[in-house]
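S.K.: Let's see this in three dimensions:
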Amino acid sequence: WHVWHEYLLPPVLRRVGADLFIAPDGMMPLRTDVPCIPVIHDLNHEHRPGDIPGRESRYYRRRFPLFAKKAERVATVSHFSASDIAEKYGISPDKIDVVPNGVADIFTPPLPGEAEETRRQYTGGRPYFLFVSNFSPRKNIEAVIRAFETFRRNGAGDHVLLLAGRRLYLTQEMDRHLEASPYGRDILFTGSVTRDVLRRLYGGAEALTFVPWLEGFGIPVVEAQRCGTPCILSDSSSLPEVSGGAALCVSPADAGAIAEAMARLVTDGALRRRLSTEGHTNSFRYTWETAAEEMWKSVIKATGGTA
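M.R.: I've put the predicted structure just below:
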């Protein structure tokens, strides 16, 4: 990273006469006079450095404050992240532009009979709670597993827990919970899936259960909402903001509260229908067209209106 950004990239920017460099991963060259906009999605590396391999964590914590200070503008994906970046790195909130993520058009409510077919294919016809993301420590899969165990132990339903995604970084703790779980046979992995399969998984789920310790935006939330799926989410970081209040938000540290939210959605049809309707409406706040418009506004600010 260092060699590329500091020694190889600046000459390229000079040679092509770049007016602006946008860094989608937040990492930008410090040895350049070209204005830069790093997109800093969140500060997980600051708040939970142990979740990331040591070399990466040290690099991020050393360099990202410098990126934020040198940048012409900083883009991020939520008002939560904007406030966090301003406070942690000591830069003016006026320098930060909120450019929310969007929802791809492929995500829609299930077609007639599609939810039932999805359940037959993935869980033998049984209802399921769905987790969608990578399997890294900050995603807090252990709490989801403990909550699922409590839900099942209390006899609230014969549901399956379906985990869609792939491993990332350190997953030993998750593996230990899986091995010790008395309901391990009902905790199933799909691996990485296509968007069309993911749309079907959302549409067939009882709820998305997504309770990370920290999240800059949470794309699975608005994807699930666009599919009409109720959500159980963390009551912290960006998720209350992004979900627009159309979700059951609980402490990510409280597996019992997560289990209670699961039971409520199973037994309260009116609540499930309300969250489905309100969530679907909320999801339309987030489109890639809106994201492009907001990013372009940031570009105009960074270039003094000359772009």
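
S.K.: drop to CA atoms for contacts and neighbour counts, all remaining ones
M.R.: OK.

S.K.: neighbours around residue 197, how many?
M.R.: Residue 197 has 12 neighbours, counted by other CA atoms under 10 Å.

S.K.: So it belongs to a helix, correct?
M.R.: Yes - remark: residue 197 belongs to a helix, assigned using DSSP: H, G, I helix; E, B strand; the rest coil.

S.K.: what about it, distance to residue 125?
M.R.: 16 Å (CA to CA, to the nearest Å).

S.K.: for residue 84, same thing?
M.R.: When residue 84 is compared with residue 125 (using CA to CA), they lie 43 Å apart.

S.K.: and if you look at residue 270?
M.R.: From residue 270 to residue 125 the distance is 23 Å (CA to CA).

S.K.: Second input sequence below; structure requested for side-by-side comparison:
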Amino acid sequence: MAKIGIDVRCLTEGRRTGVEEYTINLLREILRFDVQNEYLLFLNSWKDSRTDLAWLKEFPKVQIKRFKIPNKILNFCFWYLNWPKIDRLLGGVDVFFMPNLTFYALSRKVKLIVAWHDLSFERYPEMFSLKRRLWHYLVQPKKICRRAEKIIAVSQSTKNDLTGLYEINSEKIAVLYSGIADKFKIIDRNDKKLIAVKEKYHLPYRFILYLGTIEPRKNIISLISAYNQLRIWARKENNEDLHKYRLVIAGQNGWMMDRILKEIENSPFCEDILKINFIEEEDKEYFYNLASLFVYPSFFEGFGFPPLEAMRCGVPVIVSHSSSLPEVVEDGGILIDPNRPSEIAVAMREVLTSPILRADLIKKGLKQAQKFNWRKSAKNFITYLNM
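M.R.: Alright, predicted model coming up:
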């Protein structure tokens, strides 16, 4: 039996972006699957954690080690002093798993496994704030790669970036795909909660959905431009059906979102663009089910949870032909050039006006999304851990 430490500091804020989604779901299935090893979770937050971890009580071989050290002080100590050693704070571990990039300090004897989601900060530094770029500089991602005994890449695209940009030996990198939660599925149209969610968020009857962080990298401005073009076509063609579709942009606010908000305000169809800042986690699958179309024109993704979640819910998707998205979506969606809003608009019109294309995309999307589940991800993780 081995003692395995897992860094869960990313869960302290209570957010559910890609990294948090990955950590929670993978951890839950690892603990269900692995009954031999002992797990020690490293959690540090000066303030009370906003994440409910009560569900961990059902697993007898897991302990949460909570610390209340101010994060800035702890990170400075990790960075400048290489102290304190996390493994010693945990009482000793054989392996330490970091599900995301962050500051740390470990004893030399401890094996380090790191999960890499993407290298967007290297590919598109201009899409990150100065503060975020400084953080990446100080955390020294390339040095973490070299220290790690094993690296998990969530896609082949991410592995290619690690070997190409950081010149990391490909033999110590394994591509272990993330999963999609079972709750994402087609919901009966008569489900009472479906109606309740529609009313709760004041959703229109027909709408095109974007769900994700509101930031430049997600290319929302191109989506708005494409929607404007779609509505102009609908007006010129006197297409009443196409004219009824609204655009819903939902997700947590990121940085540099003022320009995105300005783009919405300047749209001639701004009254038909709905911006929703926050969706309750338990409402997400209903959101997807209510949408007519899901569009995700992101410039860069390490994996891409939202398109697969939408596909599992029986919603046709349009995604960028860039980074990991063609790899995970394959023929389950329409691939577009994220730099060409007109191409996005054409794809949107085709899906919304062709029942045959729509049905084909839904069928292929459901089949493709079934390939990704957290049980498989957890089993692959344990196998990789024991290699």
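
S.K.: Kindly provide the TM-score of these chains.
M.R.: In this superposition the chains share a TM-score of 0.91, using TM-score structural alignment, normalised by the length of structure 1; 301 aligned residues with a CA RMSD of 2.1 Å.

S.K.: that older thread, pick out whichever of residue 270 and residue 125 of structure 1 has more residues nearby.
M.R.: Between residue 270 of structure 1 and residue 125, residue 125 has the larger neighbour count (other CA under 10 Å), namely 15 against 10.

S.K.: Can you tell me the closest non-neighbouring residue to the more buried one?
M.R.: Distances taken as CA to CA, 6 or more residues apart in numbering place residue 119 nearest to residue 125 of structure 1, at 4.6 Å, with adjacent residues excluded.

S.K.: repeat for residue 357 of structure 2
M.R.: Closest residue in space to residue 357 of structure 2, ignoring its immediate chain neighbours: residue 351 at 6.1 Å, by CA to CA, 6+ apart.

S.K.: tell me which element the one you found is part of?
M.R.: If you go by DSSP states H and E, residue 351 of structure 2 is part of helix 341-353.

S.K.: which SS class is residue 228 of structure 1?
M.R.: coil.

S.K.: Verify the contact between residue 262 of structure 1 and residue 151 for me.
M.R.: Yes - counting by CA atoms under 8 Å, residue 262 of structure 1 does reach residue 151; the two are 7.1 Å apart.

S.K.: Give me the more crowded residue out of these two.
M.R.: Neighbours were tallied for residue 262 of structure 1 and for residue 151 using other CA under 10 Å; the higher tally belongs to residue 262 (25 against 22).

S.K.: Which position in structure 2 pairs with that one?
M.R.: In structure 2, the residue matched to residue 262 of structure 1 (TM-score structural alignment) is residue 348.

S.K.: and if you look at residue 217 of structure 1?
M.R.: Using TM-score structural alignment, residue 217 of structure 1 lines up with residue 303 in structure 2.

S.K.: Show me the contact partners of the lengthiest helix in structure 1.
M.R.: Ordering each helix of structure 1 by length in residues (DSSP state H) puts helix 54-70 first. With CA atoms under 8 Å, 6 or more residues apart in numbering as the test, helix 54-70 of structure 1 has contacts from 26-30, 38, 45-46, 49-50, 74, 89, 91.

S.K.: which residues in the stretch 1-150 of structure 1 form helices?
M.R.: Ranges of helices within the stretch 1-150 of structure 1 are 2-3, 9-16, 44-47, 54-70, 79-89, 114-123, 141-153, based on DSSP state H, counting those that start in this stretch.

S.K.: tell me the angle the longest one makes with helix 79-89.
M.R.: With axes from the mean of the first three to the mean of the last three CA atoms, to 10 degrees as the basis, helix 54-70 of structure 1 and helix 79-89 are set at 90 degrees to each other.

S.K.: in helix 54-70 of structure 1, what's buried?
M.R.: Judged by neighbour count (16 or more other CA atoms under 10 Å), helix 54-70 of structure 1 contains these buried residues: 57, 60, 64, 66, 67, 68, 70.

S.K.: From residue 142 of structure 2, how far off is the equivalent of the second one over in structure 2?
M.R.: This points to residue 60 of structure 1. Counting by TM-score structural alignment, residue 60 of structure 1 corresponds to residue 136 in structure 2. As judged by CA to CA, residue 136 of structure 2 and residue 142 of structure 2 stand 10 Å apart.

S.K.: right, and residue 98 of structure 2 touches residue 116 too?
M.R.: No - with contact defined as CA under 8 Å, residue 98 of structure 2 does not reach residue 116; the gap is 9.1 Å.

S.K.: where do the contact lists of the two overlap?
M.R.: With CA under 8 Å, 6+ apart, residue 98 of structure 2 and residue 116 have no common neighbours.

S.K.: Just the residues contacting stretch 117-134 of structure 1, thanks.
M.R.: Outside stretch 117-134 of structure 1, the residues that touch it by CA under 8 Å, 6+ apart are 116, 139, 158-168, 200-202, 204-210, 220.

S.K.: Pull up the distance across it, start to finish.
M.R.: Stretch 117-134 of structure 1 stretches 25 Å from its first residue to its last (CA to CA).
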